[in-house]
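K.L.:
Have a look; sequence and predicted model below, questions after that.
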Amino acid sequence: MADVVQLRKSEGNGLLSEERHDAVLRLTLANPPANALSIALMEALSAALDKAAADDGIRVVVLAATGSLFSAGHDLKEMTAHRADADGGRSFFEKTMRMCADLMLKIAGLPQPVIAEIDGLATAAGCQLVATADLAICTDTSTFCTPGVNIGLFCSTPMVAVTRAAHPKQAMEMLLTGETIDASTAKDFGLVNRIVPKQYLRQVVDKYAAVIASKSPEALRIGKAAYRAQAGLPLPEAYDTAISIMVDNMLRDDAKEGIGAFLEKRMPEWKGSPE
């Protein structure tokens, strides 16, 4: 197994730290206290995800954060400063929302599974980030909210991810009230998978990441894309899509190797497995 490899800070801005351990890439929002999704931070995160997508050696990506907030969402100070622009800030607001949407689409479309590691408050676009990740594991003191309605700004873009992760009425409850929910409620709503004590968060996330990273890289890529492809389809079309994908998967090298290894009662050797 490879040693831990520390990667460089993103583009010299210090907003995002990168750390790689074997086939797991950890991206940590490093702009406390708010870890706001400013233009600079979104650019850094987007660039890091592009590199991960192009690296066949990376099988899992973890999104974490420093400080007491996972992310406070958009940088409202940055956005408010552009109200002085000639168009009242419209162009900058459109740029911010489009960049955030593109970032969420990039996470959803990333070949590798993405695990959100949350310790603290995830609010507005920060909650959107959690809802967009494939899996989410949080501490028992973490909290979540979509509070835009409290400041006259309905969380319409976070709504897209939240309504796809949480149950419909619970998602609307969050969006309409703007109230903060605790970790247990977030799990009941469907926003997070697991709740763990703070001292065990990194250990549990690392374990999940390692288990997933041990699987076939082909199967992980195919499976994540297949899940997204069928999720919004009517049932017959979903099965048609899944059949086509699974037949193609059966013809791939890792399926041949995995099934052969199972029948022969040995460990599989995945194509491109790290040394």
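P.N.:
Yes, it's here. Residues are numbered from 1 along each chain as shown.

K.L.:
When you work out contacts or count neighbours from here on, use the C-alpha atoms and nothing else.
P.N.:
OK.

K.L.:
Next, the nearest residue to L220 once chain neighbours are set aside: secondary structure please.
P.N.:
Spatial nearest neighbour of L220, chain neighbours left out: Q112 (6.8 Å); criterion: CA to CA, 6 or more residues apart in numbering. Secondary structure state of Q112, per DSSP: H, G, I helix; E, B strand; the rest coil, is coil.

K.L.:
and if you look at the one 10 residues further on?
P.N.:
Here A122 is recorded as strand under three-state DSSP.

K.L.:
check contacts around it.
P.N.:
A122 is in contact with L69, F70, S71, A72, G73, V130, S142, T143, F144, C145, counting by CA atoms under 8 Å, 6 or more residues apart in numbering.

K.L.:
Select from those every entry located in strands.
P.N.:
Among the contacts of A122, the subset assigned to strands under DSSP state E consists of L69, F70, S71, T143, F144, C145.

K.L.:
List just the nearest of those to D182.
P.N.:
The shortest gap between D182 and any of these belongs to T143, at 4.6 Å (CA to CA).

K.L.:
circling back: verify the stated contact: the residue nearest to L220 with G57.
P.N.:
No - with contact defined as CA atoms under 8 Å, Q112 does not count as touching G57 (10.3 Å).

K.L.:
Alongside the first one, take a look at this:
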Amino acid sequence: MTDANAPLILQHTENGITTLTLNQPDRRNSLSMAMLEALGQALGKAAADPDTRVVVIAAAGHVFSAGHDLREIREHFDQCDFQQALFDRCSEVMQQIVTLPKPVIARVSGVATAAGCQLVASCDLAVASDTARFATPGVNIGLFCSTPMVALSRNVTRKQAMEMLLTGEMISASRAMEIGLVNRVVDEQALDDTVYGMASVIAAKSGHTLKIGKEAFYRQLEMPLVEAYAYTSKVMADNLQANDAQEGICAFLDKRSPAWQDK
């Protein structure tokens, strides 16, 4: 049982990697309004923290996240303003992950369903244990996973997304990797080594370059081909004026390690 006074999000930073752990396992780490507020605040702190180069989102217990807190939703059945605010806040947090100027990796152990699956899909990268499972099961309770659909449909093909959304059935971690929802699937015992090994590789890069690249990646996705090339050509030309780009090129040519200044 979780201590009632325990923080909803545990935050720990080491070696440039900040881990944000959903910490309400007795409620299946549901994305209640309070949890969403806590996660949003933690993401804001990580974004502003100069010691944070990569963010990992993890969860305590055996469930990554079961999605929205249905008990909370039932308590507010007659309050349309609350329902709208809840889904708006969830959408804001998911977009906060996408626009965060630092890479975000989901560490998935256990079940990730509905808005929990949306959380995984919203992260830049995702590593899952081989026992993890995923679903967008809203259709089973008469509440279509419309907001999770936004992130899901931007990760997997249309037909794979529609199959998950229309059937509401669980898929395995290996199936999630096949359709592009997660990057890697590993044995539970290897999960941390894989997640933090990946995070460490990324954390060793120029933070300024990562920020430029992440922003450009998501912006160009929504553009027509010609516009995307025009935009990214300008991004690369601007990037080349940065200290770290010039340092990286010189270091490569001089056969030495670069000394990043993150600018």
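P.N.:
Structure's in. What do you need? Here the structure is a predicted model, which is why all the values come from computation and not from measurement.

K.L.:
For the residue nearest to L220 of the first structure, what is the corresponding residue in the second structure?
P.N.:
Using TM-score structural alignment to pair residues, one finds that Q112 of the first structure aligns to K102 in the second structure.

K.L.:
could you pull out the helices for the second structure?
P.N.:
Read by DSSP state H, the second structure holds these helices, from start to end of the chain: 33-48, 70-75, 80-99, 115-122, 146-152, 158-167, 173-179, 191-203, 207-221, 225-239, 243-253.

K.L.:
Can you give me the separation between G152 of the first structure and L175 of the first structure?
P.N.:
Here the criterion is CA to CA, to the nearest Å. By it, G152 of the first structure lies 12 Å from L175 of the first structure.

K.L.:
Looking at Q112 and G57 of the first structure, which has the bigger crowd around it?
P.N.:
The neighbour count for Q112 of the first structure versus G57, taken as other CA atoms under 10 Å, is higher for Q112 (29 against 17).

K.L.:
which ones are touching the more buried one?
P.N.:
A53, I58, R59, V60, V61, L220, R221, K224.

K.L.:
go again using 10 Å as the cut-off
P.N.:
Q112 of the first structure makes contacts with 24, 49, 52-53, 55-56, 58-61, 134, 212-213, 217-218, 220-225, as judged by CA atoms under 10 Å, 6 or more residues apart in numbering.

K.L.:
Look up how far A116 of the first structure lies from the spatially most central residue of the first structure.
P.N.:
The first structure has A133 as the residue nearest its centroid, 2.7 Å off, counting by CA atoms, centre = their mean. Noted for A133 of the first structure: a distance of 6 Å to A116 of the first structure, by CA to CA.

K.L.:
one step back: could you single out the nearest of the ones in strands among the contacts of A122 of the first structure to N13 of the first structure?
P.N.:
Distance to N13 of the first structure across those (CA to CA) is lowest for S71, with 17.4 Å.

K.L.:
Just give me the match in the second structure for the closest one.
P.N.:
Applying TM-score structural alignment, one finds that S71 of the first structure aligns to S65 in the second structure.

K.L.:
Repeat that for Y239 of the first structure.
P.N.:
Under the alignment (TM-score structural alignment), Y239 of the first structure maps onto Y229.

K.L.:
dump the residue contacts of the residue nearest to G248 of the second structure when sequence neighbours are not counted.
P.N.:
What sits nearest to G248 of the second structure in space, not counting adjacent residues and going by CA to CA, 6+ apart, is P258, at 5.4 Å. With contact taken as CA under 10 Å, 6+ apart, P258 of the second structure is in contact with K205, S206, D244, A245, Q246, E247, G248, I249, C250, A251, F252.

K.L.:
same question, F82 of the second structure
P.N.:
Taking CA under 10 Å, 6+ apart as the test, what F82 of the second structure contacts is M33, I73, H76, D88.

K.L.:
what about the second one, distance to D81 of the second structure?
P.N.:
Spelled out, that is I73 of the second structure. 12 Å.

K.L.:
Pick out whichever of these two has more residues nearby.
P.N.:
More neighbours surround I73 than the other of I73 of the second structure and D81, with 16 against 9 (other CA under 10 Å).

K.L.:
State the number of residues packed around K106 of the first structure.
P.N.:
Based on other CA under 10 Å, the number of other residues close to K106 of the first structure is 16.

K.L.:
no, scratch that, I was asking about W260 of the second structure
P.N.:
Each residue near W260 of the second structure was counted by other CA under 10 Å, and the total is 17.

K.L.:
what does it align to in the first structure?
P.N.:
Residue mapping for W260 of the second structure onto the first structure gives W270, with TM-score structural alignment as the criterion.

K.L.:
pretty sure its match is touching P217, no?
P.N.:
Yes - between W270 of the first structure and P217 there is a contact under CA atoms under 10 Å: 7.4 Å.

K.L.:
any shared contact partners between these two?
P.N.:
With CA under 10 Å, 6+ apart applied, the overlap between the contact sets of W270 of the first structure and P217 consists of D254.
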